[in-house]
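> Take a look and give me a structure for this.
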Amino acid sequence: MKIHIKNMVCHRCKLAVDAELKQSGYHPQQIELGEVIIEEELNTEQLEALDTRLKQLGFELIDDRKGRLVEKIKNLIIQLVHHTSDTLSINLSAYLAHQLHYEYNYLSNMFSEAEGTTIEKYYISQKIEKVKELLIYDELTLSQIAYRMGYSSVAYLSSQFKKETGLTPSHFKHIKENKRRNIEEL
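A predicted model of the protein is given here:
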């Protein structure tokens, strides 16, 4: 049985869900971001009980097609921004349309309706969180970060960073107080 889970966005999330499923007596066969396949077929009562346990961990079962699609969009963006070491030089709309086999306009409208924000704004917030991480680690110059994150220039990165955080990247690096938010909080 395939189960879709909201807020499962990182490796630790997968481990937590795996542990909860096993503790509940289920046998997960495959765990991906936002999706789990288990051997068992669960009835409504079992799904509700599992949902209650997952909510205690900060997760939630998704039972509608649009909700699952929104989670897939989020997970693809998170994967692209946070778990890919390649330079981000991709057209996001083409990437999502190709990965999900839907027209981008449909994905965009559905995402905005469900989340109250655009895919682009969500993508930018994820990129800025990754920039914060890279600034805190202090291993790359701002030019290298801009290139790696697919910005056309340091000035454009700085402008977008300030718009999102209220700080310039160099000021952020200096104070490091507004470090990072959890991916799940975006």
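
> When you work out contacts or count neighbours from here on, use the C-alpha atoms and nothing else.
Will do.

> Contact partners for the closest residue to residue 94 other than its chain neighbours?
Of all residues not flanking residue 94 in the chain, residue 104 sits nearest, at 7.3 Å (C-alpha to C-alpha, 6 or more residues apart in numbering). Contact analysis of residue 104 by C-alpha atoms under 8 Å, 6 or more residues apart in numbering lists 93, 94, 96, 97.

> Buried among these? Make that a PyMOL selection.
Remark: buried members of those, expressed as a PyMOL selection using 16 or more other C-alpha atoms under 10 Å:
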select buried, resi 93+96+97
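
> Which ones among the contacts of residue 104 lie within helices?
Members of the contacts of residue 104 lying in helices (criterion: DSSP state H): 93, 94, 96, 97.

> Please name the residues that touch the closest residue to residue 148 other than its chain neighbours.
Closest residue in space to residue 148, ignoring its immediate chain neighbours: residue 87 at 4.5 Å, by C-alpha to C-alpha, 6+ apart. By C-alpha under 8 Å, 6+ apart, residue 87 lies in contact with 147, 148, 149, 150.

> hmm, try it at 10 Å
Applying C-alpha atoms under 10 Å, 6 or more residues apart in numbering, one finds that residue 87 lies in contact with 80, 81, 145, 146, 147, 148, 149, 150, 151.

> Mind giving me the ChimeraX select for the residues you listed, buried ones only?
In ChimeraX, this line selects whichever of the contacts of residue 87 come out buried by 16+ other C-alpha under 10 Å:
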select :80,81,145,146,147,148,149,150,151
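
> Secondary structure for the contacts of residue 87 - can I get that in CSV?
Below are the contacts of residue 87 laid out as CSV (DSSP: H, G, I helix; E, B strand; the rest coil):
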residue, secondary structure
80, helix
81, helix
145, helix
146, helix
147, helix
148, helix
149, coil
150, coil
151, coil
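
> Let's compare: structure for the following, please.
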Amino acid sequence: MNAIHYSEYDCEASGNFLTEASLARQGFDIRVEHAQWSNTGTALIETGDSCLLRLMLPTSAQTKPNFGSFPSHVAHRFHPLGNLLFIPRGTEFHLRHAASEQKALVCLFDPSSLGVLGSYRWNWQDGVSEAMLNLQSGYLHASLQRLAEEVAHPGFASELQTECLLTSIALDLRREFIDADDDAVHSSHSAEKLSPRQLNILRELLDSASDEGRSLGHLAQACQLPLRTLSSRCKNTTGMTLRQYAAQSRLQKAVALLADSRLLIKQVAYQAGFNNAAAFSAAFRKELGVTPEEFRHQRQR
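I've put the predicted structure just below:
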């Protein structure tokens, strides 16, 4: 399979790339790489016949955020890159980097060369979007971390293990960026409902209980929709407004967390996505008719 083509075009010094570990077979080439840039600059990355997934890995060096852009996209603006990004095959990608050092898992693969996936058509171009620059899927993140471990410390049947992981990853990416768009074309109601990818993003962020999951504005930004439109489509999809859906998701998580008697109420509140214990108790009592303490006591009895 063809490797990616990397070329700097506004920096005198190109980046230095050191491969710490690698695993390459028919259909995939996976590496754990150290990248170091002595100056700021911009580079053109061409993926050729391969898709590219990059997962940032922990390093002792202080990292600085990079930015990226798809020149074929209408907006053609540089956006901050997340820990996990995806560049489809046959795509030009512009990287704007700082003078920094980074460690990452770089995964090149061709889905059409992975067993039964060869029978599917893999047309990524209609689904290229800025969402690819900051994938929010916890599943993909965990799968790529597993790949990084497999490359660094190969075990029994590493090639088979790697191919199985890549097959699952490719199918998940297809559901987000190919099949979701096909469904939108064939469904007359899809423009007024959340796509499977958008609904998955909502669930991932709300379940994470991160600061992003607490902000309705960030949820809208992650789904690439205005807040009012997101709330309307959320209601058409789930029967609840965005605020109601977020509140129900937090309470469902809180109920599960309350089963762990080792957690303080304020810990449950924070992990479920509430800003403080008082707001959590008020919302819990309004919905279930009892306080979190009373609910926990009833369950223990």
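
> And the TM-score between these chains?
These two chains, once laid on top of each other, score a TM-score of 0.55 by TM-score structural alignment, normalised by the length of structure 1; 133 aligned residues with a C-alpha RMSD of 3.7 Å.

> ok, back up a step: quick check: the aligned residue for the residue nearest to residue 94 of structure 1 in structure 2?
Here residue 104 of structure 1 is matched to residue 227 in structure 2, going by TM-score structural alignment.

> How much space separates that match from residue 171 of structure 2?
To residue 171 of structure 2, residue 227 of structure 2 is 29 Å away according to C-alpha to C-alpha, to the nearest Å.

> Can you tell me what residue 152 of structure 1 aligns to in structure 2?
So residue 152 of structure 1 corresponds to residue 275, using TM-score structural alignment.

> and that match, how many neighbours?
Look at residue 275 of structure 2: counted by other C-alpha atoms under 10 Å, it has 14 neighbours.

> Next: residue 44 of structure 1.
Counted with other C-alpha under 10 Å, residue 44 of structure 1 comes out at 8.

> so who does it touch?
residue 50.

> which residue packs closest to the residue mapped onto residue 81 of structure 1 from structure 2, ignoring adjacent ones?
Under the alignment (TM-score structural alignment), residue 81 of structure 1 maps onto residue 206 of structure 2. With C-alpha to C-alpha, 6+ apart as the criterion, residue 206 of structure 2 has its nearest non-adjacent residue at 4.8 Å, and that residue is residue 213.

> The one you found contacts residue 242, doesn't it?
No. Using C-alpha atoms under 10 Å, residue 213 of structure 2 is not in contact with residue 242, being 11.9 Å away.

> what touches both of the two?
202, 219.

> one step back: pretty sure the residue nearest to residue 148 of structure 1 sits in a helix.
No. Counting by three-state DSSP, residue 87 of structure 1 is not found in a helix; it is coil.

> how much space between residue 136 of structure 1 and residue 36 of structure 1?
33 Å.

> ok so, going back, any idea how far the residue nearest to residue 94 of structure 1 lies from residue 127 of structure 1?
20 Å.

> just to revisit the earlier point, got a list of what the match of residue 81 of structure 1 touches?
200, 212-216, 219, 245-247, 249-250, 253, 272-273.

> Quick one: the strands in structure 1, in order.
2-6, 28-32, 35-38, 60-62 (DSSP state E).

> Which strands and helices lie in contact with the shortest one?
When contacts are defined as 3 or more C-alpha pairs under 10 Å, 6 or more residues apart in numbering; DSSP states H and E, strand 60-62 of structure 1 packs onto strand 2-6, helix 44-56, helix 65-82.

> Which of those sits closest to residue 23 of structure 1?
Among these, helix 44-56 comes nearest to residue 23 of structure 1, with 10.5 Å by C-alpha to C-alpha.

> The closest one to strand 2-6, inter-axis angle?
30 degrees (axes from the mean of the first three to the mean of the last three C-alpha atoms, to 10 degrees).

> Let me see the contact set for the most centrally placed residue in structure 1.
Central residue of structure 1 (C-alpha atoms, centre = their mean): residue 78, 3.5 Å from the mean position. Counting by C-alpha under 10 Å, 6+ apart, residue 78 of structure 1 makes contact with 9, 10, 33, 72, 84, 122, 123, 126, 127, 130, 183.
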